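Undergrad: after the sequence you'll find the predicted model.
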Amino acid sequence: MSDEGSDEAEDRASSPVDYPDADRAAVEDEPPPSARVPLSRERIVEAALEFIDANGLPGLTMRRLGEQLGVEAMALYRYVPSKEELLDAVVEYLVAGVRADEVVLDAPQDGWQDFLQRLAHGVRRMALAHPKAFPLVASRPAEAPWLRPPLRSLEWVETFLSGLLAEGFSDEAALEGYRAYTSFLLGHLLLEVAVHGADVGPLDVLDDQTGAPGLADHPTVARLREPLSQDHSAVEFEEALEALLDRLAVTRNEHLTD
């Protein structure tokens, strides 16, 4: 290879691909839901999600939710017996929203990589639309204790595994894919929603602190503070997803040759 070709390869390796953040654009362009007058379980769940989006999860109480809906808190219990059941219903609503995403598929149509890319971006759009509620997807009990968030319902895990099996994955490769895929989604998206104000416990240390102490004792961090604070979430998500799919392709092929 010529020196010129080598230089071009180095430039491509050092310069991240500029992926447009279509997920965030889709979320920001989505109009707010219209109000519904009759009190119902669905309206209560939607109102709870709106409250969490606006105020954060810690402030949600049945009394405050009743005030938002213009009713006494006791009126809510006819439809939602407890706050715990309300939180579970919010999670079900969020997960159902991923299936309703027009880009997400119920089964592979153009290969398993396309199938998983569509699903990953559907989950990310849900997280970006409701960053303060997304930690519930990670923390609320799943339908079975051996299911992993954010693909935490039996229906979604069936869709995921059967999709990979139909594309030539063995049982072992499909299970390894499920574990790796859910770990990638959960880890990346919890970090990303923390930047958008989600209460994710210890991850809150990621929030920018304009008066961060101790920088004088850490000159490298001080020098690189500006690039450290830049948001490259879309690029990182896309590149990490592509790397994961490459890894799953190797895993699939290894099990085919066993």
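TA: Right, received. Where do you want to start?
Undergrad: can we go C-alpha only for contacts and neighbour counts from here?
TA: Fine.
Undergrad: in the strand or helix carrying Gly187, which residues are buried?
TA: Per DSSP states H and E, Gly187 falls inside helix 171-195. Neighbour-count burial for helix 171-195 flags 173-175, 177-178, 181-182, 184-186, 188-195 (criterion: 16 or more other C-alpha atoms under 10 Å).
Undergrad: identify all contacting residues around it.
TA: The list of residues contacting helix 171-195 from outside it, by C-alpha atoms under 8 Å, 6 or more residues apart in numbering, reads 120, 124, 127-128, 131-132, 134-135, 138, 148-151, 160-161, 164-165, 200, 203-204, 206-207, 233, 237, 241, 244, 248, 251-252, 255.
Undergrad: out of those residues, list just those in helices.
TA: Per DSSP state H, helices hold the following members of those: 120, 124, 127-128, 134-135, 138, 160-161, 164-165, 233, 237, 241, 244, 248, 251-252, 255.
Undergrad: want to compare, so here's the second one:
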Amino acid sequence: MTAKASRTPLSRERVLAAAVALVDSEGIQALTMRRLAADLGVEAMSLYYHLPAKEALLDGVVETVLAEIDAATAGSPANGDDWRARIRRQFLAARQVMLRHPWMPGLLSTRRTIPPRVFAYYDGILGVMIDAGFSYRLAHRALHAFGSMPLGFVQEIFSPGAADGGAEDGASEAELAALAQQMPHLAAMMAAEMHDSADPTLGWCDGQVEFEFTLDLLLDGLERLRA
């Protein structure tokens, strides 16, 4: 198996594809140069020719996942389409990619510098807005309002337990009862909004319905300001 793998020429793209596959199957903690080299059937030192350090590897993984978003929207119509439809399609495509790689939001938050492809990704979003008649000032404010939504997820204010929101895995009944006495409105919201554990989310209350609700709210408000 190792001999067969080694016959395929090593490239940066092949290394990064293997890295993403490894993290998908075993988590970001499993990603080491030694383990990645073993999966590729090469010596660990040969990876450093393509990615000189672990940080470069992680940045490359980020860029590889962003490339999936670009590919998912590559065939979408660019002209004659409402700007909101284009942005909405872009963000929802990004969300589907993030759901395939739920470790990606956490990895993004650890980057010491922003990989160049992230800047290019946001430049494309700005281009859609400027072409639609936005000023750079309003487009800048829009990016602040969108937060992490262009990348397909939202950063949550509250995280009261496990990501699946299950009461048995998160806050206990006693803890919720104590919270209800001190902060009744927050406790009532938590009780009403905890999702079914089968809901495939990227965080406690980052459900598909909530993501689209927030996105449409922002897009409609920005359209009023643009007009």
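TA: Perfect, thanks for sending it. Every value quoted in this text rests on a predicted model; they were computed, and no experiment measured them.
Undergrad: superposed, what's their TM-score?
TA: Once the chains are laid over each other, their TM-score by TM-score structural alignment, normalised by the length of the second structure reads 0.74; 201 aligned residues with a C-alpha RMSD of 3.2 Å.
Undergrad: re earlier: drop anything exposed from the contacts of helix 171-195 of the first structure.
TA: Looks like the contacts of helix 171-195 of the first structure have 120, 124, 127-128, 131-132, 134-135, 138, 148-151, 160-161, 164-165, 200, 233, 237, 241, 244, 248, 251-252 buried, using 16+ other C-alpha under 10 Å.
Undergrad: please name the nearest non-neighbouring residue to Arg125 of the first structure.
TA: Closest residue in space to Arg125 of the first structure, ignoring its immediate chain neighbours: Asp23 at 5.2 Å, by C-alpha to C-alpha, 6 or more residues apart in numbering.
Undergrad: and the one you found, how far from Val123 of the first structure?
TA: Asp23 of the first structure is 10 Å from Val123 of the first structure, where distance means C-alpha to C-alpha, to the nearest Å.
Undergrad: comparing the two, which residue is more hemmed in?
TA: Val123 (25 against 18; other C-alpha atoms under 10 Å).
Undergrad: what do we get in the second structure for that one?
TA: Under the alignment by TM-score structural alignment, Val123 of the first structure pairs with Ala94 in the second structure.
Undergrad: with Arg64 of the first structure instead?
TA: Match for Arg64 of the first structure (TM-score structural alignment): Arg35.
Undergrad: element containing that match, please.
TA: Going by DSSP H and E, Arg35 of the second structure is in helix 33-40.
Undergrad: show me what that helix is packed up against.
TA: helix 2-6, helix 12-26 (3 or more C-alpha pairs under 8 Å, 6 or more residues apart in numbering; DSSP states H and E).
Undergrad: most tightly packed of these?
TA: helix 12-26 (a mean of 17; mean count of other C-alpha atoms under 10 Å).
Undergrad: just want the angle from that one to helix 33-40.
TA: Taking axes from the mean of the first three to the mean of the last three C-alpha atoms, to 10 degrees, one finds helix 12-26 of the second structure and helix 33-40 inclined to each other by 100 degrees.
Undergrad: in the first structure, what stretch matches helix 12-26 of the second structure?
TA: Under TM-score structural alignment, the match for helix 12-26 of the second structure is residues 41-55.
Undergrad: by how much does that stretch deviate from the second structure on average?
TA: Mean deviation of stretch 41-55 of the first structure relative to the second structure after superposition (mean C-alpha distance after the TM-score superposition for the first structure): 0.8 Å.
Undergrad: got the contact list for that stretch?
TA: By C-alpha under 8 Å, 6+ apart, the list of residues contacting stretch 41-55 of the first structure reads 36, 59-60, 65, 68-69, 76, 79-80, 86, 89-90, 93, 130-133.
Undergrad: hmm, try it at 6 Å
TA: Tyr79, Val90, His130, Lys132 (C-alpha atoms under 6 Å, 6 or more residues apart in numbering).
Undergrad: what is the nearest of these to Glu155 of the first structure?
TA: Among those, Val90 lies closest to Glu155 of the first structure (C-alpha to C-alpha), at 16.9 Å.
Undergrad: distance-wise, check the closest one relative to Gly214 of the first structure.
TA: 41 Å.
Undergrad: these two: who's more crowded?
TA: Neighbours around Val90 of the first structure and Gly214, counted as other C-alpha under 10 Å, are more numerous at Val90. The numbers are 24 against 10.
Undergrad: all good on my end, thank you.
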